[in-house]
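Sharing a model prediction with you, sequence too.
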Amino acid sequence: MSSRALENAIDAPTGAESFVYNGRFTGQKATGVQRVARELIVAMAQLPEISNITVAVPPGDNILPVDGAKTVKIGFGKGLFWEQFVLPLFAGRRRIVNLSNSGSIFRPHQVIFMHDAAVFDTPAHFSRRFRAWYRIMFWILARTSSCIVTNSDFSRQRLAHHCGVPASRIGVVPLGADHLDATDPDESVLGEHLLTSNRFVLAVSNLNPTKNFARIVEAFRQVNDPSLDLVIVGMKNPIFGKIEDISNIAPNIKYVGYVSDSKLKALYQHARCFVYPSIYEGFGIPPLEAMKNGCATLVASAAALPEVCGDAALYCDPYSSDDIAVKLKSLLYSDELRADLRHRGHLHAGKYRWQTSAQILLTELQKI
């Protein structure tokens, strides 16, 4: 499709509709930044101020369209090449909105959603090539973009510091936690992994070393309760460099890999508690997902987690497996504490809605 054809994909290219959304994420699994991009666009499409949204995607058959948006396949190529060179060439006069952490360094006046400053703050946890590229890209986009947003005040301050721009240049769009509400739980996941309801600890994240799975395992071993399982859900990703093998450690420590949303919801609802002692987090959706689905939650007193989780979670020192174990025991063996955290967590997570996030993002877009 030509740039003129893309420009004609929306009838009235004015205001919030003069944007084209970078849809590179539509060919990837909906985890992390991909989920954020998809949920934000779905919610944006439902706002009364928006009549239509165009998502530009690379050619190919593995594209999962975004509900409520018009999907337009443009150009040629795929991946980073398509995003850096082809998308800006074919986007014409429309301003590109990049919601999944990356955008073309060759196109000024874009919108960029930077999710955290981890490549600066925890560089050892990324491969050398990935770290170098993202540092360069963030530094350039922070200076050339018309609109920069992130997901927490913690991330805003860290990005401003590392990218050398005023914090006032960066808007904050908190994320949502209601994306599993309409999903029916698939309880077959319990039988697949020989799990008993209320008799397992759940940990969910990609296998980035900052997620602290080694200390989760050590803390669980200190609990030393053979009637309990530890269930670890998450995808491996080569951008994080070498990742410790956490499979086959012990019979009651079960790494199940990536699961569907329906199975994830079932795990949240049947877990005894959820543990998330992440060393570094720009926002942290999984704890809110757990709270929203009635799971008492233990998180780290680090990075953005206190800002996001408030008084609805139990906190631990992420650098101490002993402290994680102590807090985990208190959560596992106190029915009163779990009930209190389930109640507070459900109320707290209910405040984080994608419709609210979309409205805040629209306000940021309208500024330009």
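Looks like it came in fine. Residues are numbered from 1 along each chain as shown.

all contacts plus neighbour counts: C-alpha atoms, from now on.
OK.

Let's verify the most far-flung residue of the chain relative to its centre: helix, strand, or coil?
Ranked by distance from the centre of the chain (CA atoms, centre = their mean), the top residue is residue 4, with 33.6 Å. Secondary structure, DSSP: H, G, I helix; E, B strand; the rest coil: residue 4 is helix.

this is the other structure I want to compare:
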Amino acid sequence: MKILFDHQAFTGVRYGGVSRYFYDLMVSLQQKGVETQLSLLFSNNAYLLESDAFRVQSFSYFLGFMPTNMLFSQVNRLWSIAQLKRNQYDVFHPTFFHPYFLNHTKKPFVLTYHDAIKDKFGAEFGHIDNASKELKQTLFDRSAQVIAVSENTKQDLIELFRIKPEKITVVHHATAFQNLNVPETFQIQVPEMYLLYVGTRNDYKNFAPFLKAIAPTLTKNRRIHLICAGGGAFNPEETQLIQQLGLTNQVGQRGIDSDVALFRFYQNALAFVYPSLYEGFGIPILEAFAAGCPVILSRASCFPEVAQDAALYFDPKSEADLRQQVEKIIADDTLRQSLIRKGYERGQYFSLEKTASQTLQVYQRIA
């Protein structure tokens, strides 16, 4: 069996959950003896460039970031169309929602629906992708199967679109952190005590309310810091808020240049806090579990489904509740150790091999 993947999630994205999902899926399928082809010529995606599994060429941003990305996306799209027209594959798995392929593929295709954030909340988070609800409906109508990354996301699909439940298969995400080789000699410079926030900080990520909620805790204990790993440098509004809260010396942003560095950020933290208002799955939860980091989650969307009893939960709209759970973790080492143990156990339910096997079953049903 040969599976064709396209360029969409990889052209200009260096890191990110969607590109990581597809990269891990393709590599895991290859390890199971499945032939995978990625129709991609040019990419700055770190997962691809740091791997021997796929051959791509990096590019420089000679026209500026967005114009250069658009140019190479067009080139990659033409290459994807050429691979579709060759018709030398059994199943096509596009990596995003651009409909360019609809007039070029003669074989069945599968779509992965990662989250309902834009479709559920509309213009409030409308920048997340450029695909309208109507376009997604067209793609779902034409697709042979749709993969949802959680039961919660499957229910969102059923509520938001005209799609039969039997056309949707739930395949949970996983993380390569479970098998990550972290050299003992690799260490990072971090404060002795810190809370960890990972990823982007926009809108539904609920970062500003999170920061305001823990400000009194950090003010009471100046030894405790907050590290924001990834997500880019603080913008002027975030910098101003940190200054207004009197936390300039306790809140910092750090870049992530490798998986092993991110693993250490989790491993050395008092806890990983995920205050998001909504997610489709939440891969950072599994990363924290694998690294032995206690997890504190908003009681929202898929989080209870993923973490079950291996995390503390708070009302994402209650600063007092969030602060209470954070202070509980800080004060109770026995609780921390219990959550670490439960996190390891819960993490075993998810694996890249399991994700690949269940996805392969979807391909086999429709091929």
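Noted; the coordinates are in hand. Predicted, not measured: the structure shown is a model, and the values here were computed from it.

correct me, but the residue farthest from the centre of structure 1 touches residue 89?
No: Residue 4 of structure 1 is beyond contact range of residue 89, at 11.0 Å (criterion: CA atoms under 8 Å).

Just the buried positions in whatever helix or strand residue 74 of structure 2 lives in, please.
Assigned by DSSP states H and E, residue 74 of structure 2 falls within helix 65-86. Of all the residues in helix 65-86 of structure 2, those buried under the rule 16 or more other CA atoms under 10 Å are 68-69, 72-73, 75-77, 79-81, 83-84.

re the thing from before, ignoring the adjacent residues along the chain, who's closest to the residue farthest from the centre of structure 1?
residue 92 (6.7 Å; CA to CA, 6 or more residues apart in numbering).

quick one: contacts for that neighbour?
3-4, 6-7 (CA atoms under 8 Å, 6 or more residues apart in numbering).

Produce a PyMOL select command limited to the buried residues of the residues you listed.
Here is the PyMOL selection string for the buried members of the contacts of residue 92 of structure 1, based on 16+ other CA under 10 Å:
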select buried, resi 3+6+7
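
Of the contacts of residue 92 of structure 1, just say which sits nearest to residue 139 of structure 1.
Nearest to residue 139 of structure 1, judged by CA to CA, of those is residue 3 at 27.8 Å.

what sits against that closest one?
89-92.

from those, which single one is nearest residue 67 of structure 1?
Distance to residue 67 of structure 1, by CA to CA, is smallest for residue 91 among those, at 21.0 Å.

what are the ranges of the strands in the stretch 1-150 of structure 1?
19-22, 54-57, 70-73, 95-98, 111-113, 147-150 (DSSP state E, counting those that start in this stretch).

want to throw the ones you listed into a markdown table with distance to residue 135 of structure 1 and mean neighbour count?
Converted to a markdown table, these look like this (distance: least, CA to CA, whole Å; neighbours: other CA atoms under 10 Å):
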| stretch | distance to residue 135 of structure 1 | mean neighbour count |
| --- | --- | --- |
| strand 19-22 | 20 | 25 |
| strand 54-57 | 25 | 24 |
| strand 70-73 | 29 | 18 |
| strand 95-98 | 17 | 23 |
| strand 111-113 | 14 | 26 |
| strand 147-150 | 15 | 24 |
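
could these go into JSON lines alongside distance to residue 120 of structure 1?
JSON lines is the format used below for the strands of the stretch 1-150 of structure 1 (distance: least, CA to CA, whole Å):
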{"stretch": "strand 19-22", "distance to residue 120 of structure 1": "24"}
{"stretch": "strand 54-57", "distance to residue 120 of structure 1": "29"}
{"stretch": "strand 70-73", "distance to residue 120 of structure 1": "34"}
{"stretch": "strand 95-98", "distance to residue 120 of structure 1": "20"}
{"stretch": "strand 111-113", "distance to residue 120 of structure 1": "16"}
{"stretch": "strand 147-150", "distance to residue 120 of structure 1": "15"}
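
closest one to residue 199 of structure 1 among those strands?
The nearest among the strands of the stretch 1-150 of structure 1, by CA to CA, is strand 147-150 at 36.9 Å.

Tell me which residues are up against that closest one.
109-116, 142, 156, 169-174, 364-365, 368.

Just the buried ones from these, in PyMOL syntax?
Written as a PyMOL command, the selection of buried residues from the contacts of strand 147-150 of structure 1, which uses 16+ other CA under 10 Å, is:
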select buried, resi 109+110+111+112+113+114+115+116+142+156+170+171+172+173+174+364+365
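
which one is the residue nearest the centre of structure 2 nearest to, not counting chain neighbours?
By CA atoms, centre = their mean, structure 2 has its centre lying nearest to residue 17, at 2.9 Å. Once flanking residues are discounted, residue 17 of structure 2 sits nearest to residue 283: 7.5 Å by CA to CA, 6+ apart.

Can you get me a residue count around that neighbour?
17 (other CA atoms under 10 Å).

which position in structure 1 aligns with it?
With TM-score structural alignment defining the correspondence, residue 283 of structure 2 maps onto residue 285 in structure 1.

can you give me the helices in the stretch 201-350 of structure 2?
For the stretch 201-350 of structure 2, the helices defined by DSSP state H, counting those that start in this stretch occupy 207-220, 236-244, 259-267, 283-291, 303-307, 319-331, 333-347.

Could you single out the most deeply buried of the ones you listed?
Among the helices of the stretch 201-350 of structure 2, ranked by average contacts under mean count of other CA atoms under 10 Å, first place goes to helix 283-291 (a mean of 24).
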